[in-house]
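Engineer: got a structure for you, letters missing:
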């Protein structure tokens, strides 16, 4: 099995494999294209996002600098706001629902590395799908780790590190993020 096939299957793979390196280089080129577009040309921004990402809904706005590993594994619903310096490491699927707001300097990563130094020296990585529900607000400087599902109507406070699933209708804060209260779903 090729390393890129292992990656796509969610298995442990070598991240400096030639095919994977080319995929990342292509993603960097696509990110540079998007990031070079005029801020006021929303139609062109949407057109480019539709070309470089897996799927994109309506009323999607992402501020500059937007960075990603692949692009095609990112799926964004309708009415999305991604603030400045959004990084989505989409080695695996990252699915974002409708009516989602993401604060500046947020990182969503669908890839992790081994705890063992032997594995890290071999440049191993493994992906884990990330799912973000509808009506979610991730505050500034939030980090979402691989394999996490964030439910619907969730607020994650600024600076939180989401290491495990967050249920619907929750406010989660801290490092690691933990639910501190239930919030009303008023829709």
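Structural biologist: Cool, got the structure. Bear in mind the structure is a predicted one, so any value in this text is a computation, not a measurement.
Engineer: Please make it C-alpha for all contacts and neighbour counts, starting now.
Structural biologist: OK.
Engineer: Quick check: the closest residue to residue 8 other than its chain neighbours vs residue 54, distance?
Structural biologist: Closest residue to residue 8 apart from its sequence neighbours, by Cα to Cα, 6 or more residues apart in numbering: residue 92 at 7.0 Å. For residue 92, the distance to residue 54 equals 12 Å [Cα to Cα, to the nearest Å].
Engineer: Same check on residue 144?
Structural biologist: Distance from residue 144 to residue 54, counting by Cα to Cα: 19 Å.
Engineer: If you count surrounding residues, which of those two has more?
Structural biologist: residue 144 (27 against 17; other Cα atoms under 10 Å).
Engineer: Run through the residues that contact that one.
Structural biologist: Applying Cα atoms under 8 Å, 6 or more residues apart in numbering to residue 144 gives the contacts 107-109, 161-163.
Engineer: got another, please set it beside the one above:
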């Protein structure tokens, strides 16, 4: 089994593997080119992302700058929007549903390192997937750690560090991120706190 195959299925692997180094360089160069494109050239920007990601739908916007490890492990659904400075360490699959919005400085980390320093110092790594359901809003400066699932329709408050699964239809915030409350039908009446639409 190759180091790439181990990486993608969640087994320990060596990130120093030459094949993985070359794949990261391809992604780094693609991100560099993407981040240099004049923002008015929407078609060029979309074409580059389509070539980098595993899968995209028709409608999406990834604001510059954007960074990722590989790109080939990222799948985004229709009507995806990410604000400035999105970073996705996609050593394992990152699957993002439809109608998902990210604030600025969102970071998704699938990669991790062993706890014991002797094992960590060998260069051994692991990667576990991240799944984000439909209609999710991730607030700015949020970090999503490996092996996390965020349920559909949920909101993650700004500055959160998501270390465990978040159920659907909730507002969750904090470090570590915890459920604050459920989203209800009454929430349709307000655009911000107690301000009526």
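Structural biologist: Yes, it's here. Not measured: the values here are computed from a predicted model.
Engineer: Overlay them and tell me the TM-score.
Structural biologist: For this chain pair, the superposition-based TM-score is 0.95 by TM-score structural alignment, normalised by the length of the first structure; 186 aligned residues with a Cα RMSD of 1.2 Å.
Engineer: anything in contact with each of residue 92 and residue 54 of the first structure?
Structural biologist: Counting by Cα under 8 Å, 6+ apart, the contacts common to residue 92 of the first structure and residue 54 are residue 73.
Engineer: Can you give the contact residues for stretch 46-64 of the second structure?
Structural biologist: The contact list for stretch 46-64 of the second structure (Cα under 8 Å, 6+ apart) reads 27, 30, 34-35, 39, 70-86.
Engineer: Any of these buried? List them.
Structural biologist: 27, 30, 34-35, 70-86 (16 or more other Cα atoms under 10 Å).
Engineer: hmm, back to that, any idea how far the residue nearest to residue 8 of the first structure is from residue 37 of the first structure?
Structural biologist: From residue 92 of the first structure to residue 37 of the first structure the distance is 27 Å (Cα to Cα).
Engineer: Looking at the two, which is more packed in?
Structural biologist: residue 92 (25 against 14).
Engineer: all helices of the first structure, in order?
Structural biologist: 3-8, 18-35, 42-52, 117-121 (DSSP state H).
Engineer: Dump those helices into JSON lines; add distance to residue 59 of the first structure as well.
Structural biologist: As requested, the helices of the first structure are exported to JSON lines (distance: least, Cα to Cα, whole Å):
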{"stretch": "helix 3-8", "distance to residue 59 of the first structure": "29"}
{"stretch": "helix 18-35", "distance to residue 59 of the first structure": "16"}
{"stretch": "helix 42-52", "distance to residue 59 of the first structure": "8"}
{"stretch": "helix 117-121", "distance to residue 59 of the first structure": "40"}
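Engineer: what's the closest of those to residue 185 of the first structure?
Structural biologist: Of all the helices of the first structure, it is helix 42-52 that lies closest to residue 185 of the first structure, at 29.7 Å by Cα to Cα.
Engineer: Same question for that closest one: list its buried residues.
Structural biologist: By neighbour count with 16+ other Cα under 10 Å, helix 42-52 of the first structure contains the buried residues 45-46, 48-50, 52.
Engineer: Give me the mean deviation of it from the second structure.
Structural biologist: Its matched residues in the second structure lie on average 1.3 Å from helix 42-52 of the first structure after superposition (mean Cα distance after the TM-score superposition for the first structure).
Engineer: For that helix, grab the matching residue range in the second structure.
Structural biologist: Matched against the second structure by TM-score structural alignment, helix 42-52 of the first structure falls on residues 42-52.
Engineer: distance between the ends of stretch 4-21 of the first structure?
Structural biologist: End-to-end distance for stretch 4-21 of the first structure: 10 Å, by Cα to Cα.
Engineer: could you give me the residues in the second structure that that stretch aligns onto?
Structural biologist: Going by TM-score structural alignment: stretch 4-21 of the first structure matches residues 4-21.
Engineer: who touches that stretch?
Structural biologist: The contact list for stretch 4-21 of the second structure (Cα under 8 Å, 6+ apart) reads 3, 91-93, 123-129.
Engineer: mind checking how far it is from the chain centre?
Structural biologist: How far stretch 4-21 of the second structure lies from its chain's middle: 19 Å, per Cα atoms, centre = their mean, to the nearest Å.
Engineer: can you check stretch 48-60 of the second structure too?
Structural biologist: 14 Å.
Engineer: what's the span of it, first residue to last?
Structural biologist: Start-to-end span of stretch 48-60 of the second structure (Cα to Cα) is 12 Å.
Engineer: do the same with stretch 33-49 of the second structure
Structural biologist: Distance between the boundary residues of stretch 33-49 of the second structure (Cα to Cα) amounts to 11 Å.
Engineer: Same question for stretch 123-139 of the second structure.
Structural biologist: OK, stretch 123-139 of the second structure end separation, Cα to Cα: 33 Å.
Engineer: again with stretch 146-159 of the first structure
Structural biologist: Its first and final residues considered, stretch 146-159 of the first structure spans 17 Å by Cα to Cα.
Engineer: So which bit of the second structure is it matched to?
Structural biologist: Under TM-score structural alignment, stretch 146-159 of the first structure corresponds to residues 146-159 of the second structure.
Engineer: Right, I'll call it a day here.
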